[in-house]
Every structure is written in C-alpha cells, then in structure tokens.
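Chemist: here you go, sequence then predicted model.
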Amino acid sequence: MFAIVLNNLIDTGLVGHLGAAQVAAVGSAGFVVWLIFSIMDIFAVGTVALISRHVGAGEYEAASEKS
C-alpha cells in the first residue's frame, strides 16, 4: 500500500503544474487503483488462510487444489 501512496504522490507532483482538473483526475485514478489492489488483497489473504488451514491439518492434496 505504501507503494501506491508513493506513486500517487509522485503523479500528483508531476501533474501539479497542469491545473486543478488534472490533479483531481490523478486523485480519482489513485483511488481506483487503491480500490482494485484492496479487492485483490481480499482474495490473496483469503486464499492464504484457506491453504494454511489445509496444510496445518495435513491435507496436502486439498491445499494444492486451492493454490
């Protein structure tokens, strides 16, 4: 998440001299990128938890099916 914030700050700095509408567009696009990465993180964390549960129970076949 730090990389997303840093990228958004750099983009804002590069576009800052163009005008308020352009800075607003960078801010809106940054929010969309953050939202997409957050949704991807939900699936990643859920998948890791599911696989860890199967590995902890010794169910290696079930764990490999989930990955």
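Modeler: That came through fine.

Chemist: alpha carbons only for contacts and neighbour counts from here, please
Modeler: Will do.

Chemist: pretty sure Asn8 contacts Val26?
Modeler: Yes: assessed by Cα atoms under 8 Å, Asn8 is found in contact with Val26 at 7.3 Å.

Chemist: structure two is appended below for comparative analysis:
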Amino acid sequence: MFLTGAGAVAGTVEMLPSLSSTHQPFRFVAMNEDDECRLRNLIQISHDQNRREHQFIIKDRTW
C-alpha cells in the first residue's frame, strides 16, 4: 500500500534492483481498477504541473 495525496493506492509490486542506498525502485504487477485510476490521475496531475512550471521558467527566462 502506498499513501498519496489522493488516498491509498494498493497493489502487488515487484521490487527491482536498487541503484542507490536511499531509493528502492519497484513496478506494479497487479492493481484493482479503482487504484489504477487513482494512480493514473495522480501521475497526470503531476505531469501537467511539471509542464506548466517548465513553460513558466522558459517564458520568463532572459535570453
């Protein structure tokens, strides 16, 4: 179970080889439809926010 700003997301994960002593990569291998939808929405919101921030930086950059 992973806690997010939009609630918990439950699923079965596979732990991947770690390249760092502070981060543990993983991938979801199974998840119910509601949790998958919640996770997809969170990823989309994060992506959109990052894109807006990047566009703001580029717009205000002095060339």
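Modeler: Perfect, I can see it now. Remember, it's a predicted structure, so these values are computed and weren't measured experimentally.

Chemist: TM-score for these two?
Modeler: Overlay of the two chains. TM-score (TM-score structural alignment, normalised by the length of structure 2): 0.51; 39 aligned residues with a Cα RMSD of 2.1 Å.

Chemist: residue in structure 2 paired with Gly27 of structure 1?
Modeler: The alignment partner of Gly27 of structure 1 in structure 2, by TM-score structural alignment, is Arg40.

Chemist: that's a helix at that match, yeah?
Modeler: Yes: under DSSP: H, G, I helix; E, B strand; the rest coil, Arg40 of structure 2 sits within a helix.

Chemist: helices along structure 2, start to end?
Modeler: 33-60 (DSSP state H).

Chemist: can you tell me which residue is nearest the centre of it?
Modeler: Ile43 (4.7 Å; Cα atoms, centre = their mean).
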